[in-house]
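only geometry, no sequence info:
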């Protein structure tokens, strides 16, 4: 056989095998039995993978061992088989080290924050309308969370905890006064922790906003880039087909109504960590609380 023809046939077979091999997506498991923050995101990922199966072949979704957010990032940076798909906000550093799909998974709804507080502090917080006023109280965040630098940049005194569940315990003990939670998280978290911490309530007056586009992230490798390409194609398809909006509304339409976002006092703060690649020009990818 002609050597050139043999090379072409071999290359074709290799490409075909790569495209239709079972893609294994190892995603980060919940950090505790109370942690349900990413149910929506993994459902979106599954939909994106389902609609690309004809082109890219079968896949499996497998949870990782329990990893903190700092550990997740460390595993991703070293192209570890322990984790190869991560949900995280974008910033300039991550963009230089990992491969992202630049479509905000939840329309940036995570950038709208209401506060978990001790109910005794509601009267004082109800009187606050400006950032300088809010800066007078300590804020709780998980170690390694991307919000920390954003909040500190705007003058907040941020207290961190390594363990997710300990944040609710520390709030109840007064270690900090406010725990800003994404609209997509807060109702479920309050439901799960209110029996253990009876004074835990959702503050009823304020809404903090900062742009925090959250992406799917993959290894900075040929395999990672292939996985990212598949997911991006899938996301674009389900956005166009309306499936994305249906899943979004299933998870969040009731939440948006119940938290009454439109009638809260909004305090906007900047995100200095954003790269220039954020697709702000694509309005269909962003939730706007003033229009709902």
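Nice, thanks for sending it over. Quick caveat: nothing in here was measured; it's all calculated off a predicted structure.

can we go C-alpha only for contacts and neighbour counts from here?
Will do.

residue ranges of the strands in the stretch 51-200 of the chain, please?
Under the criterion DSSP state E, counting those that start in this stretch, strands of the stretch 51-200 of the chain are mapped to 59-63, 85-89, 99-101, 112-118, 139-142, 158-161, 179-182, 200-202.

looking at these, which is closest to residue 237?
Closest approach to residue 237 among the strands of the stretch 51-200 of the chain is made by strand 99-101 (13.7 Å; C-alpha to C-alpha).

returning to what we had before: please render the strands of the stretch 51-200 of the chain as a markdown table that adds distance to residue 288 and mean neighbour count to the earlier fields.
As requested, those are exported to a markdown table (distance: least, C-alpha to C-alpha, whole Å; neighbours: other C-alpha atoms under 10 Å):
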| stretch | distance to residue 288 | mean neighbour count |
| --- | --- | --- |
| strand 59-63 | 31 | 14 |
| strand 85-89 | 18 | 22 |
| strand 99-101 | 21 | 24 |
| strand 112-118 | 10 | 24 |
| strand 139-142 | 25 | 23 |
| strand 158-161 | 27 | 18 |
| strand 179-182 | 14 | 22 |
| strand 200-202 | 21 | 21 |
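
put this beside the first:
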């Protein structure tokens, strides 16, 4: 925006007669431009998950409006697979922000906002399986038993390396929705999903041939962060500031614990009754945030080491 110098001087002189308050108001108008933030549009089957993150973005940005100015959140024109979204964000191409599970590679390409948005829940994995295969899983007693079966995952998802590192078999697909077709067709035996993902996906699928397996859970440290381009320091600082304020005043925990999908997923999963296999995650960077109990769900908290 270009300003005529004479006009600005005249305006300043007029505002000076209004006193300090008028002058500060003038400065605020010209100091803050609206932050327009484009995030990846998600596929329809994940709409149950999006509600929480969209509400969280609104909360975080509203907490920082006074300090950083107004904002507008806009989804991308089309849905974008995770791997592609990471590359687009790294190259500063039509995306400003995404939320995803962290990995060392992702933190090399992007700037993480070090605040676990799901309090560690994403590292609690249950399976979507074929209903006809439940007897296979009833007979699993050890991790070696599970290693005889094959899991399915999205191409480039951080979980792929975690599962392979723990000697579990994995088949990948570049198309998220195609994974359910592959499961139905017997291309693999189980689809590990975060507990906040599995129940909503199962409900949205409306497919009696698939079920959420009731007995087994994989567990590993897998925080989900907001990510921005490494050069976008302003947005990183705004998100971190907003999340910190929301944690301090209790509004983050209120949103998290009252979000229906999160609450129902924890209740339905009944973690205490499941056979739990602890997996090592070689991809996660150790940070001091792992030592802060307020950032993690206390009733399923895991020691990092």
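Happy to help now that I have it. None of the values given here were measured: they were computed from a predicted structure.

What does the TM-score come to for these two?
With the length set by TM-score structural alignment, normalised by the length of the first structure, the two chains reach a TM-score of 0.88; 272 aligned residues with a C-alpha RMSD of 1.9 Å.

before we move on, the earlier item: kindly reformat the strands of the stretch 51-200 of the first structure as a markdown table containing distance to residue 29 of the first structure.
Formatted as a markdown table, the strands of the stretch 51-200 of the first structure follow (distance: least, C-alpha to C-alpha, whole Å):
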| stretch | distance to residue 29 of the first structure |
| --- | --- |
| strand 59-63 | 5 |
| strand 85-89 | 10 |
| strand 99-101 | 19 |
| strand 112-118 | 23 |
| strand 139-142 | 16 |
| strand 158-161 | 19 |
| strand 179-182 | 19 |
| strand 200-202 | 26 |
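
of those strands, which approaches residue 260 of the first structure most closely?
Here strand 112-118 is closest among the strands of the stretch 51-200 of the first structure (C-alpha to C-alpha), at 10.5 Å.

Output the residue interval of the second structure matched by that closest one.
Mapped onto the second structure using TM-score structural alignment, strand 112-118 of the first structure spans residues 124-130.

Give me the mean deviation of the matching stretch from the first structure.
Here the mean offset of stretch 124-130 of the second structure against the first structure after fitting is 0.6 Å, by mean C-alpha distance after the TM-score superposition for the first structure.

any idea how far that stretch is from the chain center?
Put simply, stretch 124-130 of the second structure sits 19 Å off its chain's centre (C-alpha atoms, centre = their mean, to the nearest Å).

for the lengthiest helix in the first structure, packing partners?
Taking DSSP state H as the criterion, the first structure has its longest helix at helix 222-241. Helix 222-241 of the first structure sits against helix 39-50, strand 99-101, strand 214-218, helix 243-259, with contacts defined as 3 or more C-alpha pairs under 8 Å, 6 or more residues apart in numbering; DSSP states H and E.

Export the ones you listed as a markdown table, with columns for distance to residue 171 of the first structure.
Shown next, in a markdown table, are these (distance: least, C-alpha to C-alpha, whole Å):
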| stretch | distance to residue 171 of the first structure |
| --- | --- |
| helix 39-50 | 25 |
| strand 99-101 | 34 |
| strand 214-218 | 26 |
| helix 243-259 | 21 |
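
Of all those, which one is nearest residue 207 of the first structure?
helix 243-259 (9.8 Å).

which part of the second structure lines up with whichever helix or strand comes after the closest one?
Proceeding N to C from helix 243-259 of the first structure, the next assigned helix or strand is strand 265-268, under DSSP states H and E. Mapped onto the second structure using TM-score structural alignment, strand 265-268 of the first structure spans residues 275-278.

got the contact list for the counterpart of residue 98 of the second structure in the first structure?
The equivalent of residue 98 of the second structure in the first structure is residue 86 (alignment by TM-score structural alignment). Counting by C-alpha atoms under 8 Å, 6 or more residues apart in numbering, residue 86 of the first structure makes contact with 27-28, 72, 76, 216-218.

of all these, which comes closest to residue 259 of the first structure?
residue 216 (26.6 Å).

What number of residues are in the vicinity of the alignment partner in the first structure of residue 84 of the second structure?
Aligned counterpart of residue 84 of the second structure in the first structure: residue 71 (TM-score structural alignment). For residue 71 of the first structure, the tally of surrounding residues (other C-alpha atoms under 10 Å) stands at 13.

ok, now residue 248 of the first structure?
By other C-alpha under 10 Å, 18 other residues sit near residue 248 of the first structure.

Just say helix, strand or coil for the alignment partner in the first structure of residue 45 of the second structure.
The equivalent of residue 45 of the second structure in the first structure is residue 34 (alignment by TM-score structural alignment). Secondary structure, DSSP: H, G, I helix; E, B strand; the rest coil: residue 34 of the first structure is coil.

any idea how far residue 34 of the first structure lies from residue 148 of the first structure?
Distance, residue 34 of the first structure to residue 148 of the first structure, by C-alpha to C-alpha, to the nearest Å: 22 Å.

So for those two, which residue has more residues nearby?
Ranked by neighbour count (other C-alpha under 10 Å), residue 34 of the first structure and residue 148 place residue 148 first, with 19 against 14.

For the more buried one, give me its contacts.
141, 158.

which residue in the second structure lines up with it?
Looks like residue 148 of the first structure aligns to residue 160 there (TM-score structural alignment).

if we can go back for a sec, show me the residues around the match of residue 84 of the second structure that make contact.
So residue 71 of the first structure contacts nothing (C-alpha under 8 Å, 6+ apart).

just to revisit the earlier point, the strands of the stretch 51-200 of the first structure: which one's closest to residue 191 of the first structure?
Comparison of those against residue 191 of the first structure by C-alpha to C-alpha identifies strand 200-202 as nearest, at 9.7 Å.
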